[in-house]
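K.L.:
After the sequence you'll find the predicted model.
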Amino acid sequence: MKFITALLAGLTLASAATAADPYPARPIRLIVPYAPAGSADIVARRIASDWAKAVGGSIYIENKAGAGGNIGVDAVAKADPDGYTIGLQTVSLAINPSLFSKLPYDTLKDLAPIGMVATSQHVLVVNPAFPAKDTKQFLAVVKASPGKYNYGSAGPGSTFHMAAELFKDVTRADIVHVPYKGGGPALVDTMAGMVDMSFPVLSAAVPHVRAGKLRAIGVTGSKRSPLLPDVPTLQESGATGYAFETWFIVFAPANTPKPIIDKLNAALNKAISAPALKDKLVKDGFDTIPSTPAQAHARLGQELAMWGKVIKDRGISAD
C-alpha cells in the first residue's frame, strides 16, 4: 500500500511538473489547408524553422487539404486551445465565409489570429499573341468585345479567381471565367492559347514571363515587384482603384490563452523581421508584414466585409 501511495504521489508530482513546464513543452503542429508546393505551403516551410527557434520549441507542418482550405481550418478550430495546434491560411480565410453557403466553423468566433505573415502579389498575364501590351490597351480590347475573352483560374474561389473578379468589379471589364483544377493547368493553357489570360500568383508566373511564354500586363498590388521591376502595377497603368494581394495569416483555436498567443506572435515577428528570412521570402515573391494579434484580427474583419460585398455583387458561389 505504501508503494502504491508513493507511486501515485510521484505521478501527481510529475503531472504537476509537466503542467508547469513553460510553453512550448512539446512540438507544435502547424496545419496548412492545402497540398504541398502551393504558396501557403511554401510560406509555412520557409518560416517554420526560424519561428520555432524564436519561440523556443519545434514546429512541424501537416498538410490537410480539401474544400478550398476549409477542412484544414476546421481542424484548427476544433483543436484543443492549448497552443499545440495552429494554422496558416491565405486571404481565403476572409473569402470562404461568403463563397460557401455553410462552413463548419465561424471564422471570427472559432479562431484567434496570431499574426500576419506575408503578402504576395498576383499578375495579369496574357498569351503573347494577345493584342495588348499594357493595361490601357488591354481594357480597350476587352471592352470593345464584351464576353469574347476568357481567363483561366485555379478554380472557383481561388485567389486567381478573386483577383480577376475584383478586377472586373473595378474596371467593368467583361471577361469570362474558365475554372481549372489548379493554377498550373490554367497557366499551361494560357501559354498554349487555350485561354486568353490568367491572374496567377507572381512566383508561379515569373519564370514563364522571363522565358517569353507569357506577357505580363501588370502586377496586382499597390507597388511594383522586385521580381518584375519593369512591369507596372495595374492601377498605375489604367485600372484606377484596383489592388489585390494574397496575404497569409497564422491563427489558433479560439480561447487559446493570451500569453501563448502573445508568445507565438512575438516569436513570429522576430523570425520574419530577420534579414536572412526576409530575403528568402522576397526571392520567392513574398513581402513580410509583422503585426500584432489585434491588427491581424482587424484586417481579417475588414476583408471579410469587403469580400462579402464583392462575392454578393458578382453572384459568385462555390456550392
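P.N.:
In hand now; what should we look at?

K.L.:
Please count neighbours and contacts with C-alpha atoms only from this point.
P.N.:
Will do.

K.L.:
residue ranges for the helices of the stretch 101-250 of the chain, please.
P.N.:
107-110, 135-144, 159-171, 183-192, 202-210 (DSSP state H, counting those that start in this stretch).

K.L.:
Now do the contacts for Gln235.
P.N.:
Counting by CA atoms under 8 Å, 6 or more residues apart in numbering, Gln235 touches Thr220, Ser222, Gly241, Tyr242, Ala243.

K.L.:
residues in contact with the fourth one?
P.N.:
This points to Tyr242. Leu166, Phe167, Val170, Thr220, Leu234, Gln235.

K.L.:
Gly241 is in contact with the fourth one, correct?
P.N.:
No. Judged on CA atoms under 8 Å, Thr220 makes no contact with Gly241 at a distance of 10.8 Å.

K.L.:
between these two, which one's more packed in?
P.N.:
Neighbours around Thr220 and Gly241, counted as other CA atoms under 10 Å, are more numerous at Thr220. The numbers are 30 against 12.

K.L.:
What is the neighbour count of Pro259?
P.N.:
Neighbours around Pro259, by other CA under 10 Å: 11.

K.L.:
tell me the secondary structure for it?
P.N.:
Under the three-state scheme (DSSP: H, G, I helix; E, B strand; the rest coil), Pro259 adopts helix.

K.L.:
hold the first one in mind and look at this next one:
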Amino acid sequence: MLDRRTALALTISSLLAPLSKTSFAQGADKYPARLVTLVHQYTAGGTTDLVARLIGEGLQKKWGQPFIVNGLSGGGGIVGGAHVANAKPDGYTLLLTISVMSILPAMNKKLPFDVERSFAPVAKIASLPFVIITSKASGITSLEQLIARAKENPDKITCGSVGIGSPHHLAIELFNQTAGITLRHVPYKGAAGVITDLLGGFIDMTFIGIPGVAGLIDSGSVTPIALTGSERSPMLPKTPTVVESGYPHYTQETWYGLVAPAGTPGDVIDKLYRGITEVLELPENQKRMDEIGLKIAIEPPAIFGKRLHDEIVSWRKLVTDRQLELN
C-alpha cells in the first residue's frame, strides 16, 4: 500500500502530465514569441550574409517577430557553429550555414561540436555552382585544353582557392581525381587575393562562385571554361558544365541551409521549414536570389540531413584517398 506522500506525488504527476503534453503541442503554434537570432559563420556583406538577411526579413514579415542576423566568423566556420551548437534548443538561435559544414569533419581538426549530433537540419535553401575560370596569361580557353595540358605537365598548372579546406579547395581536389590530373593548389586567405593574382597572371586558374567574377567575365578579363553544377547557369548560358564536357559524375555546388541546435522540438523545425518554403516562393525573393546568382533548391529536414551525412562520408574518403593535409 502506498504511503500518503507517494500517493500525493503520483496524483500531482498524473494531473500535470496532460498539461505538459498540451504545452509542448502548442509550442509551434506560439513560435516565435520573441526575437530570433539567425547566426552565420562569415563576415557581413558576403553571399551567406545576404541569404541570411533575405530569410530573416521574410520570416519576420510572415510571423511578426524580429529576426536579427549575427555574423560570427572565425576558424573556417567553427566559431559560429559552436555558438549555435551550445545554444538553447528552442528555435530562437539558428544557423544559416553552407557546405563547409560537411567538410569540417574531414579536416582532422578537434571540433567543439559534432556536425551530425549537435545540429537538427531544418532545410537546404539554395545552391551555387562554381565557375572554372582561367587567366588570359595562361592561354587556356576550354576544359579539354586544360585537361590535356595538365596531363602533359603534372603539377605545373596553378589553381588558386579561397583557403585550405574550403569547398573550393575540395572541388579542385575532386576534379583532379575525376579527370586524372594534378593541378597545383595555391591557397589564399579569401577571394580577393585569388582574383588579384589571377588577373596579374601569377596563377593560371581558379574555381569560384559566379557572382564575384561576373563583371570580370563580362569584360573579358578572365575566361570561363566550365561550370561545376548539374546544369548551365542563367548568368553564364554559353558556358558548358563539366558534365557536358565528358565527366558525368562530377558536380559540385556550394549549398546554403538552415540548422538548429540538436533537441529543438520537431514541430518548431517543421514550422521553420514551411515558413522558409513560403518565403522563397514569393516572386520578389526569387528575383533577389537570381540577382546574387543562387538557385533556390529547397530540401526538407530529413533529406537535408541525409545530404549532410553522405557528404561527410564522401569528403572523408576523398581526404584519405588523396592524402590531403587540411590543417
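P.N.:
Thanks, I have the structure now. The structure displayed is predicted, hence computed values, not measured ones.

K.L.:
quick one on the thing from earlier: can you check which of the helices of the stretch 101-250 of the first structure gets nearest to Val123 of the first structure?
P.N.:
Checking the helices of the stretch 101-250 of the first structure against Val123 of the first structure by CA to CA gives helix 202-210 as the closest, at 5.6 Å.

K.L.:
State the span of the second structure onto which that closest one is aligned.
P.N.:
The counterpart of helix 202-210 of the first structure in the second structure, counting by TM-score structural alignment, spans residues 210-218.

K.L.:
matching residues in the second structure for the helix ranked longest in the first structure?
P.N.:
The residue-count maximum for a helix in the first structure (DSSP state H) belongs to helix 293-314. Counting by TM-score structural alignment, helix 293-314 of the first structure pairs with residues 301-322 of the second structure.

K.L.:
circling back: format the contacts of Gln235 of the first structure as a markdown table; extra columns: distance to Phe3 of the first structure.
P.N.:
A markdown table is the format used below for the contacts of Gln235 of the first structure (distance: CA to CA, whole Å):
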| residue | distance to Phe3 of the first structure |
| --- | --- |
| Thr220 | 70 |
| Ser222 | 71 |
| Gly241 | 76 |
| Tyr242 | 74 |
| Ala243 | 70 |
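
K.L.:
What residues does the residue most central in space within the second structure make contact with?
P.N.:
For the second structure, Ile98 is the residue whose C-alpha lies nearest the centre (CA atoms, centre = their mean; 1.6 Å). If a contact means CA under 8 Å, 6+ apart, then Ile98 of the second structure has Thr48, Thr254, Trp255, Tyr256, Gly257 as its contacts.

K.L.:
Map it across to the first structure for me.
P.N.:
So Ile98 of the second structure corresponds to Thr90, using TM-score structural alignment.

K.L.:
just Pro89 of the second structure next, same as before
P.N.:
Match for Pro89 of the second structure (TM-score structural alignment): Pro81.

K.L.:
so that match makes contact with Pro257?
P.N.:
Yes. Using CA under 8 Å, Pro81 of the first structure makes contact with Pro257 at a distance of 7.5 Å.

K.L.:
Have a look at the two and say which one is more surrounded.
P.N.:
Pro81 (19 against 14).

K.L.:
gap between that one and Ala75 of the first structure?
P.N.:
12 Å (CA to CA, to the nearest Å).

K.L.:
which strands and helices sit next to the lengthiest strand in the second structure?
P.N.:
For the second structure, the strand reaching the highest residue count under DSSP state E is reported as strand 119-135. Helices and strands touching strand 119-135 of the second structure, by 3 or more CA pairs under 8 Å, 6 or more residues apart in numbering; DSSP states H and E, are helix 191-199, strand 205-209, strand 222-227, strand 253-261, helix 266-281, strand 295-299, helix 301-322.

K.L.:
Rebuild the ones you listed as TSV, extending it with distance to Lys30 of the second structure.
P.N.:
Converted to TSV, those look like this (distance: least, CA to CA, whole Å):
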stretch	distance to Lys30 of the second structure
helix 191-199	42
strand 205-209	39
strand 222-227	44
strand 253-261	18
helix 266-281	10
strand 295-299	24
helix 301-322	21
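
K.L.:
Asp155 of the second structure is nearest to which of those?
P.N.:
strand 205-209 (13.0 Å).

K.L.:
Name the surrounding residues that touch that closest one.
P.N.:
128-135, 138, 157-161, 168, 171-172, 194, 198.

K.L.:
list the buried ones in that strand?
P.N.:
By neighbour count on 16 or more other CA atoms under 10 Å, the buried set for strand 205-209 of the second structure is Met205, Thr206, Phe207, Ile208, Gly209.

K.L.:
which one of the residues you listed is nearest Lys317 of the second structure?
P.N.:
Nearest member of those to Lys317 of the second structure, counting by CA to CA, is Phe207, at 21.2 Å.

K.L.:
Return the distance of Ile175 of the first structure relative to Phe138 of the first structure.
P.N.:
Taking CA to CA, one finds Ile175 of the first structure at 11 Å from Phe138 of the first structure.

K.L.:
ok, now Pro131 of the first structure?
P.N.:
Taking CA to CA, one finds Pro131 of the first structure at 8 Å from Phe138 of the first structure.

K.L.:
Kindly report the same for Asn127 of the first structure.
P.N.:
With CA to CA as the criterion, Asn127 of the first structure and Phe138 of the first structure are 12 Å apart.

K.L.:
before we move on, what about Leu277 of the first structure?
P.N.:
Distance from Leu277 of the first structure to Phe138 of the first structure, by CA to CA: 37 Å.

K.L.:
Have a look at those two and say which one is more surrounded.
P.N.:
Higher neighbour count among Leu277 of the first structure and Phe138: Phe138, with 18 against 15, using other CA under 10 Å.
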